[in-house]
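Peer 1: Below are the sequence and a predicted model; questions follow.
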Amino acid sequence: MFKPFTASVLAAACIAASSSAMAGDWFAGAAIGTVKQDISVKEGGEKATYPSDRNVAGKLDDPGFGALRLGQYLNENVRVYATLGTGSVKASESGALPGISYKETYKVENREFSFSADYVDNLFSMQTTKYFVGGTLGMNQMEAEFKGAYQVSNSAQSEKGSKKDNALVYGVQLGLIQELGEHFSAELGYRYTKMNNSVKFNVDGDQYKFKLKDQKLTYLAINYHF
């Protein structure tokens, strides 16, 4: 599913760029930011290590984000660009219950490939400061990993598992662009995206479920125009 969709997004980007007949500047850039996620992590099953109403989702909701982008201005007011981004976060939980002590580590990594189109115009009457608003469509791959170390009646035990899931991602973005001379610009943006990634796997009789519904990304980008 991931490879066909990626190919279709790339094809759409090429068609849009070629149809513009080099109407505007190409640009390449990098972005960094922070993400607020609606993510849940739950444990259950007959051999659940601790009660299923405990989860560490609150510790997994603020991963960093980094991305590379390539795009083109089709005219003064329309730009299109492809984004390849990634973000990961790690959390741990430890404690003791009657007869057992434990330390569990959860890691969630997201890898995104998306295609965006923005409407761009001057902010008020300023010539070097612009605003943009647009939409994004692409694919998000979530990889969830679990590791556990346990001490039960003086006996050490360990468990681990991981799994990936691909899902459609779509959303909207807006922000400001500040031109920095002839070839550079800085961009401050906010993007809201929806997805429905869900990963479920069993580790020695325990069932672990990771679910991601949406992301709220605040980012800063530097673009080089050529």
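Peer 2: Arrived safely, thanks for sending. Residues are numbered from 1 along each chain as shown.
Peer 1: C-alpha only now, for contacts and for neighbours.
Peer 2: Will do.
Peer 1: Tell me which helix or strand comes right after the host helix or strand of Lys3.
Peer 2: For Lys3, the element it lies in under DSSP states H and E is helix 2-19. Downstream of helix 2-19, the first helix or strand assigned by DSSP H and E is strand 26-44.
Peer 1: quick one: the next helix or strand after that following strand to strand 26-44, angle?
Peer 2: Per DSSP H and E, the first helix or strand lying C-terminal to strand 26-44 is strand 64-75. Orientation of strand 64-75 against strand 26-44 (axes from the mean of the first three to the mean of the last three Cα atoms, to 10 degrees) gives an angle of 140 degrees.
Peer 1: take the one below as the second:
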Amino acid sequence: MKKMTLVALATLFALPAYANQTYIAAELGKGSYSMSGNAAKHESFNDLDNVGFLNIKLGQMLNENVRYYGYLQHGGDTTSEVTYLDAKTKSNLKTYELGLGGDYLYHFTNQFYAIAGANLGMYKSHLKLDIEFPNKVNRTLLNKSNKGITTGANLGLGYTFTDHFGMEIGYRYTHFFGNDYSVELDKKYEMQFDASHMGYLNLNYKF
């Protein structure tokens, strides 16, 4: 009985002190947008579907398995330039997100764990399209911002190097509601940014 008690106490003290710890993470990601509409494959927007992400999270560990957080994400500043019918077009997309999320952590060992989570937020997206004619006359064809709701889900793996410092890698899917644009070129083009797909790597600290 005494030996079992000592083993139980050793196991208890070996577990990380997760409960009530503040959690902060800096995350870098690379991915693409899912785009639809007849403008999605137009030359003027060729490179807008590939994008980098920067995400900052601040939250709380409820216990060793559950955490919640607020996040701020910059979805890149992506530019596409192409010459089209003797004119040069330049399109630029900026996207920001702000929201709340939660994760469930399944521990394989004291240090190695799997992550499954979801998030809900708001986005602001801005798309600009300029055209430069051969005579150097510039014209803005599109300059519009959208705001709406995002929902997302993520899966990943994490490793804690110490009780405070860790690293995670994973995949995040985010759906955008109402992120639609239209522009008149040789005809009317419409485009929807439906979702983003992102692989990410983050460094996190608990204190």
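Peer 2: Here it is on my side, so go on. Everything quoted here is computed from the prediction, not taken from an experiment.
Peer 1: Assuming the best superposition, what's their TM-score?
Peer 2: Superposed pair, TM-score by TM-score structural alignment, normalised by the length of structure 2: 0.81. Supporting alignment: 187 aligned residues with a Cα RMSD of 2.4 Å.
Peer 1: thinking again about what came up before, what is the helix holding Lys3 of structure 1 packed up against?
Peer 2: strand 78-97, strand 100-122, strand 129-152 (3 or more Cα pairs under 8 Å, 6 or more residues apart in numbering; DSSP states H and E).
Peer 1: what's the single longest strand in structure 2?
Peer 2: Longest strand of structure 2, by residue count under DSSP state E: strand 138-160.
Peer 1: can you give me how far that one is from the chain middle?
Peer 2: For strand 138-160 of structure 2, the separation from the chain centroid amounts to 7 Å (computed by Cα atoms, centre = their mean, to the nearest Å).
Peer 1: go on, stretch 156-172 of structure 2?
Peer 2: Worked out by Cα atoms, centre = their mean, stretch 156-172 of structure 2 lies 16 Å from the chain centre.
Peer 1: against structure 1, where does the following helix or strand past the longest strand of structure 2 fall?
Peer 2: Sequence-wise, the next helix or strand downstream of strand 138-160 of structure 2 (DSSP H and E) is strand 165-176. The aligned range for strand 165-176 of structure 2 in structure 1 is 184-195, by TM-score structural alignment.
Peer 1: mean shift between that stretch and structure 2?
Peer 2: If you overlay the two and look at stretch 184-195 of structure 1, the average distance to its match in structure 2 is 0.9 Å (mean Cα distance after the TM-score superposition for structure 1).
Peer 1: Surely Leu58 of structure 2 and Tyr23 touch.
Peer 2: Yes: assessed by Cα atoms under 8 Å, Leu58 of structure 2 is found in contact with Tyr23 at 5.7 Å.
Peer 1: what touches both of those two?
Peer 2: Counting by Cα atoms under 8 Å, 6 or more residues apart in numbering, the residues touching both Leu58 of structure 2 and Tyr23 are Tyr69.
Peer 1: ok, the residue nearest to the spatial centre of structure 1 to Ala186 of structure 1 distance?
Peer 2: In structure 1, the C-alpha nearest the mean C-alpha coordinate belongs to Asn110, at 4.9 Å (Cα atoms, centre = their mean). Relative to Ala186 of structure 1, Asn110 of structure 1 is positioned 25 Å away (Cα to Cα, to the nearest Å).
Peer 1: Same check on Arg79 of structure 1?
Peer 2: For Arg79 of structure 1, the distance to Ala186 of structure 1 - Cα to Cα - is 15 Å.
Peer 1: The two - which one has more neighbours?
Peer 2: In this view Arg79 of structure 1 and Ala186 are compared by other Cα atoms under 10 Å, and Arg79 has more residues nearby, 23 against 17.
Peer 1: Map the more buried one across to structure 2 for me.
Peer 2: Aligning on TM-score structural alignment places Arg79 of structure 1 opposite Arg67 in structure 2.
Peer 1: my read: its match touches Ile24, true?
Peer 2: No: using Cα under 8 Å, Arg67 of structure 2 is not in contact with Ile24, being 11.1 Å away.
Peer 1: Can you pull the residues that touch both of the two?
Peer 2: Gly59.
Peer 1: Kind regards, and thank you for your time.
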